[in-house]
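**Q** Quick check, what structure comes out for this input:
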Amino acid sequence: MTDVRVPDEAAGERLDVFLAETVGSRAKAQKLIEAGLVLVDGKPRQKRYALLGGETIEVAAAPEGPREEVPPAEFEIAYEDDRLIVVNKPAGVVVHPGVGNREGTLVQALAGRVAGGTDPDRPGVVHRLDRDTSGLLVLARDEETLFALQEALRRREVTREYLALVEGRPPARRGTIDAPLGRDRRVRTRMSTDTDDPHEAITHFETERTFPNDTLLTVTLETGRTHQIRAHLLAIGHPVAGDPEYGHAGRHGLSRQFLHAQRLAFNHPETGAPMELRAPLPEDLVRALREASGERTDHAV
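**A** Below is the predicted model of the structure:
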């Protein structure tokens, strides 16, 4: 049983929309409501019920069916020593367990090789990548290293550089998006600048290459909010190509957003030596670039 208190600012929001954030999707929220597994202040309500604010929502666990065998997460080690591991994560891999993704995660595949932190679901996790964002992330192998890397991240001493193909062409070749982000007022699964709970968010971008209808950007994060790059680029009118949540799915044959963490740089927490690692662009993104440029690809044949 999970209890969720409805904040005052959620007054007027539909029950199923509000619950989507907690259970993972609006469709799952609707199924739980229809199954009678959701109570608002002890009473069953319809999915379209308008919340008043201040209520307590009780969500009972759905009966478990037969558990499917989930294969271990795939990944490549870009660097490893006694203190830390840098992983090149493919798209489709979830970093740590969460709602709707309890098995098959990266930290489970690295069990016994990463450690640190108070959350048993997130051992050694310094920062994350979205499930369908590929590229580099660093994990700690002990408590001291985790603290040092998190402090370096907080002091903005870790460089996280991405490649993002976006729809259209930004008005300037380079720029900074300084716009606080939080949970969107209407679409609770999204982060946006239209929020009641804003947090500082700063993203820098520079044009790498232009195409007839798209632009390839190098993007660096100064802060690290959830979905920051995707939400910020949408906010300036240039969503990430192929993004099913913030843009248009399927663009240039993509089955996920064109976002890749290509470069990671920081000072080693033990030795102080500068570290710089790069991850090549995955083949699905290479194909999308060819299609964006107008070249024939296997997908276009």
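**Q** Only C-alpha atoms from now on, for both contacts and neighbour counts.
**A** Noted.
**Q** buried set for stretch 282-297?
**A** Neighbour-count burial for stretch 282-297 flags Leu285, Arg287, Ala288, Leu289, Glu291, Ala292 (criterion: 16 or more other Cα atoms under 10 Å).
**Q** Correction: the previous question concerned stretch 182-195.
**A** Neighbour-count burial for stretch 182-195, counted by 16+ other Cα under 10 Å, picks out Gly182, Arg183, Asp184, Arg185, Arg188, Thr189, Arg190, Met191, Ser192, Thr193, Thr195.
**Q** what's that stretch in contact with?
**A** 10, 13, 17-18, 20-21, 25, 179-181, 196-199, 226-228, 231-232, 235, 245-246 (Cα atoms under 8 Å, 6 or more residues apart in numbering).
**Q** try it again with 7 Å
**A** Applying Cα atoms under 7 Å, 6 or more residues apart in numbering, the external contacts of stretch 182-195 come out as 17-18, 20-21, 179-181, 196-199, 227, 231.
**Q** if we can go back for a sec, just the buried residues of stretch 282-297 now: which is nearest Gly250?
**A** Ala288 (10.1 Å; Cα to Cα).
**Q** Helices of the protein, start to end?
**A** 15-23, 26-34, 106-109, 143-154, 228-235, 283-293 (DSSP state H).
**Q** One more, please, to line up against the first structure:
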Amino acid sequence: MKFIIEKEFENTRLDKFIRKKYEGVSLNEIFKLITKGKIKVNEKKQKQNYRLQNGDIINIISNQDILIKEKSFISLNETDISMIKSDIIYEDNNILIFNKQPGLVMHKGSGYKYGLSEMLKSYLQNMNFTFVNRIDKSTSGLIIGAKNLSTVRDISALIKDRKIEKYYYILVNGIPKEKEFAVKSFLKKTKTKVIELDKYEDGAKESISYFKIVKTFDKKTILEAKLGTGRTHQLRVQLSEMGLPIVGDSKYGQDDNSIMCLFSHRVIISKYIIDVNLNIPDFFH
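**A** You can find the predicted model right below:
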């Protein structure tokens, strides 16, 4: 098998490139193939951390003892295709923004043969498509996808530098005391969940969220939240600790068998002049 490196893979590590192109092969197995000279770049042995250059030629020599399966697209039925078309909110040559429905998983694994990532790869016929951010299975709303590696790197850097704005609509049990408020705390992952701490300790990360009331009901409130940081379960934990658990959040609230009312409704990527904003979803009502 031979690959000629194009510009979008420039500066990618050799082992990561092979892992992206093939499934069922661990990084340890790839390392062995490179060490044994079964994978060569420009007819020469290279280390696994070799940074690929535009125009490099990779040759993979396999035998009966080394079975490598090239990644293939999953099959989509008409229902899948219809769902994907209806939930693509924004698309250009580099970026795709998708409205994920509650209950859908982002990636294969944990008992799921495929997730939205694999479905979009197949729909676009593009193995390089990647969701740059992710949300929980029970969370819904906007997620950002990139169609090529250079855009993946760029969007990832913007997220890391907090240059992408993300807003959520949230239905909570209870009514906050203030119309607008901010929460700054430290969150730490445990084996089973994320816990909130008043002060820093090893493994904890500073987490900042900004909230304002959109609408109040008898015993519930719709909030809009803006993320200052993007920690795992950040909004869910902080609101629960305030006594404002999210409706439908069985992990940090109460299990009432309803859809979790946490919806990523707005994404602003100023560098790309993108501002996508959705209304409060029907299931909130």
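**Q** Would you mind reporting the TM-score between them?
**A** A TM-score of 0.65 describes the superposed chains when it is computed by TM-score structural alignment, normalised by the length of structure 2; 201 aligned residues with a Cα RMSD of 2.3 Å.
**Q** circling back: report the buried members of the contacts of stretch 182-195 of structure 1.
**A** The buried subset of those - by 16+ other Cα under 10 Å - is Val17, Phe18, Ala20, Glu21, Ala179, Pro180, Leu181, Pro198, His227, Ala231.
**Q** would you turn these into TSV with distance to Glu76 of structure 1?
**A** Shown next, in TSV, are these (distance: Cα to Cα, whole Å):
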residue	distance to Glu76 of structure 1
Val17	37
Phe18	37
Ala20	33
Glu21	31
Ala179	34
Pro180	34
Leu181	32
Pro198	35
His227	23
Ala231	28
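**Q** Just name the closest of the residues you listed to Val40 of structure 1, please.
**A** Phe18 (12.1 Å).
**Q** Please tell me how far that closest one sits from Pro180 of structure 1.
**A** According to Cα to Cα, to the nearest Å, Phe18 of structure 1 and Pro180 of structure 1 sit 21 Å apart.
**Q** still on that earlier bit, columns distance to Ala164 of structure 1 on top of the helices of structure 1, output as CSV?
**A** Converted to CSV, the helices of structure 1 look like this (distance: least, Cα to Cα, whole Å):
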stretch, distance to Ala164 of structure 1
helix 15-23, 26
helix 26-34, 28
helix 106-109, 23
helix 143-154, 21
helix 228-235, 9
helix 283-293, 10
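**Q** Gly250 of structure 1: which of these is closest?
**A** Of those, nearest to Gly250 of structure 1 by Cα to Cα is helix 283-293, at 10.1 Å.
**Q** returning to that earlier point: pick out whichever of the buried residues of stretch 282-297 of structure 1 sits closest to Gly168 of structure 1.
**A** For the buried residues of stretch 282-297 of structure 1, the nearest to Gly168 of structure 1 is Ala292 (11.1 Å; Cα to Cα).
**Q** The closest one is in contact with Thr215, isn't it?
**A** No - here Ala292 of structure 1 lies out of contact with Thr215, judged by Cα atoms under 7 Å, at a distance of 9.0 Å.
**Q** and Val138 of structure 1, what pairs with it in structure 2?
**A** Here Val138 of structure 1 is matched to Ile144 in structure 2, going by TM-score structural alignment.
**Q** Does that match touch Ile97 like I think?
**A** Yes - assessed by Cα under 7 Å, Ile144 of structure 2 is found in contact with Ile97 at 4.8 Å.
**Q** sorry, back to before: just curious, which of the contacts of stretch 182-195 of structure 1 is nearest to Ala241 of structure 1?
**A** Of these, the one sitting nearest to Ala241 of structure 1 (Cα to Cα) turns out to be Ala231, at 12.6 Å.
**Q** would you list every one of the strands in the stretch 101-250 of structure 2?
**A** In the stretch 101-250 of structure 2, the segments counted as strands under DSSP state E, counting those that start in this stretch are 130-131, 140-146, 164-173, 180-189, 194-197, 205-216, 220-227.
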